[in-house]
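[1] Sharing a model prediction with you, sequence too.
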Amino acid sequence: MRFGKIDYLNLAPFDVFIKSYPMTSGFKKFLQSKKSYPSRLNKDFLFKRIDAGFISSIAGYQSSLKHKVTLSGIISKGSVWSVFVIPNPQSEDYQSATSNALCKVLDLKGEVLIGDRALRYRYNGGEHIDMGKLWYQKQHLPFVFGRLCFNAYGDLYKHISRKFNHKKTKIPYYILTQYEKKTKIPRAYILEYLKHIYYKIGPKERLGLKRFYRQLLFKKIKKPSRF
């Protein structure tokens, strides 16, 4: 069972949860070795080098059509604090296909910046447009940045999703300290950031995804594929 993990703070609660979940040592060893940024995991997932993971919404489109998805995602309802357009020359962020597409959907110009780098940029007072906030202002719906999708072992990952969605995970102090050292972002700021993200996909989140996919079609934005 090969699970790919996004190595960002936004999945810190899931990281703590899955470490305590009763899985084989092989699963947990692979989990720690297969950590990367979203667009890299998209490729691994599309080429079936991993069985499951939190995949960028734009790359999870085919999985949603095939019902190979769970009800867990990476979601914001308004400001997300880590997906920005910043006032630099137009450029995409190589780490996230979904955020690059969202920038086009929102008709924004500038440099796309995501993840822990974006959060640190915000903490340091950098000028930015929060794409989660702008999406909500325009659509009045949450935005699902990524979704737990699977190529295999669907029953297992649906069970993990249900357990995760219904459990309030507290991040231990020592892990917060590790994150602080790694990202150069204070613990208190990390905890405040995580209040802007939630993980359970319900009717409004599904509608938000449908709205996003429709915009991709209208604007002729290509989705990642194997070919």
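    Yep, that arrived.
[2] Going by C-alpha atoms from here, please, whenever you check contacts or count neighbours.
    Will do.
[3] residue ranges for the strands of this protein, please.
    3-6, 35-36, 52-56, 69-76, 83-86, 111-114, 129-130, 143-150, 198-200 (DSSP state E).
[4] Make CSV from the ones you listed and add mean neighbour count and distance to residue 161 to it.
    As requested, these are exported to CSV (neighbours: other CA atoms under 10 Å; distance: least, CA to CA, whole Å):
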stretch, mean neighbour count, distance to residue 161
strand 3-6, 24, 13
strand 35-36, 16, 19
strand 52-56, 27, 11
strand 69-76, 23, 6
strand 83-86, 26, 24
strand 111-114, 24, 24
strand 129-130, 19, 28
strand 143-150, 27, 8
strand 198-200, 20, 9
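[5] can I get those in JSON lines with distance to residue 188?
    Below are these laid out as JSON lines (distance: least, CA to CA, whole Å):
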{"stretch": "strand 3-6", "distance to residue 188": "22"}
{"stretch": "strand 35-36", "distance to residue 188": "25"}
{"stretch": "strand 52-56", "distance to residue 188": "25"}
{"stretch": "strand 69-76", "distance to residue 188": "19"}
{"stretch": "strand 83-86", "distance to residue 188": "20"}
{"stretch": "strand 111-114", "distance to residue 188": "20"}
{"stretch": "strand 129-130", "distance to residue 188": "20"}
{"stretch": "strand 143-150", "distance to residue 188": "24"}
{"stretch": "strand 198-200", "distance to residue 188": "18"}
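[6] alright, now check it against this:
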Amino acid sequence: MKFAKIDFINLLPVTVYMKKNIKSNQLKAIIEYKKSYPSAINKKFKKRSVESAFISSIASRGEKSLDYGIIARDEVTSVLLVPGVYSKDFQSDTSNALAKVLDLQGQVIIGDKALKFFHENDKNSFIDLAKAWQDKYNLPFVFARLSYNKNGKLLRKTMKNFNKRHIKIPQYILEKYEKRSGISKKNILEYLTKIDYDIGIKEKLALKLFFKLTKEKGIK
């Protein structure tokens, strides 16, 4: 199974879980090798150079997906918009579309760099896009979905016991991401409490609405 992972802090619980539960060293190596940012992974998935991945929600339309994703039910702190002239984040697809759906103008910032920006800047200087969506539609926002084009049964088996509440991030991994991102271990752990992964009824309603709104605006 060729699996690609988004190499952001928001997927640390999934990364730790998969490393612990996947027995094949070869598969572990593939997962570690096939890592990148969302928009790049979307392209690899569409070209079928990877078989499964958390891909941007907007890229998941028409794809087979499990009921797992990257979900914010209130503020997310890692998907921000700095008001001004519209400027997309090249690493993103869904968040760029979300800003347009919400009719917000400014610079979109996602991922670990956005989380660092959140902690280093005045909270009145940016808009949290997940919170803006929640305030407008009273629904969670699904930024990515776990999709597959091959080996779905193996992926389902691998993920069947995943529960973020049972995952403890080892200190050495926290230290690695702290050093790489410039975000403290305390803030990393606090941030991860804002992220959920299980797609239920409300999340499916949110996806349906997001797809409808993007279609109306001609966003692909």
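    That came through fine. The structure displayed is predicted, hence computed values, not measured ones.
[7] just so I know, which of the strands of structure 1 lies nearest residue 211 of structure 1?
    strand 143-150 (9.5 Å; CA to CA).
[8] Please tell me which residues of structure 2 the closest one aligns onto.
    The aligned range for strand 143-150 of structure 1 in structure 2 is 141-148, by TM-score structural alignment.
[9] Identify the residues contacting that stretch?
    Under the criterion CA atoms under 8 Å, 6 or more residues apart in numbering, residues 51-58, 60, 63-73, 94-95, 130, 133-134, 203, 206-207 lie in contact with stretch 141-148 of structure 2.
[10] What of stretch 6-14 of structure 2?
    Contacts of stretch 6-14 of structure 2 (CA under 8 Å, 6+ apart): 35-38, 41, 54, 70, 111-112, 162, 164, 167-169, 177, 188, 192, 195.
[11] burial count for residue 214 of structure 1?
    By other CA atoms under 10 Å, 12 other residues sit near residue 214 of structure 1.
[12] Endpoint to endpoint, stretch 211-220 of structure 2 covers what distance?
    Stretch 211-220 of structure 2 has an end-to-end distance of 9 Å (criterion: CA to CA, to the nearest Å).
[13] no wait, stretch 167-187 of structure 1
    22 Å.
[14] Please enumerate the helices of structure 1.
    12-20, 25-33, 38-46, 61-65, 97-105, 115-123, 131-139, 154-165, 173-183, 187-194, 203-218 (DSSP state H).
[15] Can I get those helices in TSV including distance to residue 148 of structure 1?
    Listed next are the helices of structure 1 as TSV, based on distance: least, CA to CA, whole Å:
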stretch	distance to residue 148 of structure 1
helix 12-20	11
helix 25-33	14
helix 38-46	11
helix 61-65	10
helix 97-105	14
helix 115-123	17
helix 131-139	19
helix 154-165	8
helix 173-183	23
helix 187-194	18
helix 203-218	13
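[16] what's the closest of the strands of structure 1 to residue 21 of structure 1?
    Per CA to CA, nearest to residue 21 of structure 1 of the strands of structure 1: strand 3-6, 13.5 Å.
[17] Tell me roughly how far that closest one lies from structure 2 on average.
    Superposing on structure 2 places strand 3-6 of structure 1 at an average distance of 0.4 Å from its equivalents, by mean CA distance after the TM-score superposition for structure 1.
[18] how near is the residue lying closest to residue 145 of structure 2 once chain neighbours are set aside to residue 84 of structure 2?
    Among residues not flanking residue 145 of structure 2 along the chain, residue 69 sits closest, at 4.0 Å (CA to CA, 6 or more residues apart in numbering). Distance from residue 69 of structure 2 to residue 84 of structure 2, counting by CA to CA: 30 Å.
[19] Report the buried members of the contacts of stretch 6-14 of structure 2.
    Among these, those scoring as buried are 35-38, 41, 54, 70, 111-112, 162, 164, 177, 188, 192, 195 (criterion: 16 or more other CA atoms under 10 Å).
[20] Just give me the closest of those to residue 17 of structure 2.
    residue 162 (6.9 Å).
[21] does the closest one really touch residue 17, like I thought?
    Yes. Counting by CA atoms under 8 Å, residue 162 of structure 2 touches residue 17, with 6.9 Å between them.
[22] So what does residue 123 of structure 1 match up with in structure 2?
    So residue 123 of structure 1 corresponds to residue 119, using TM-score structural alignment.
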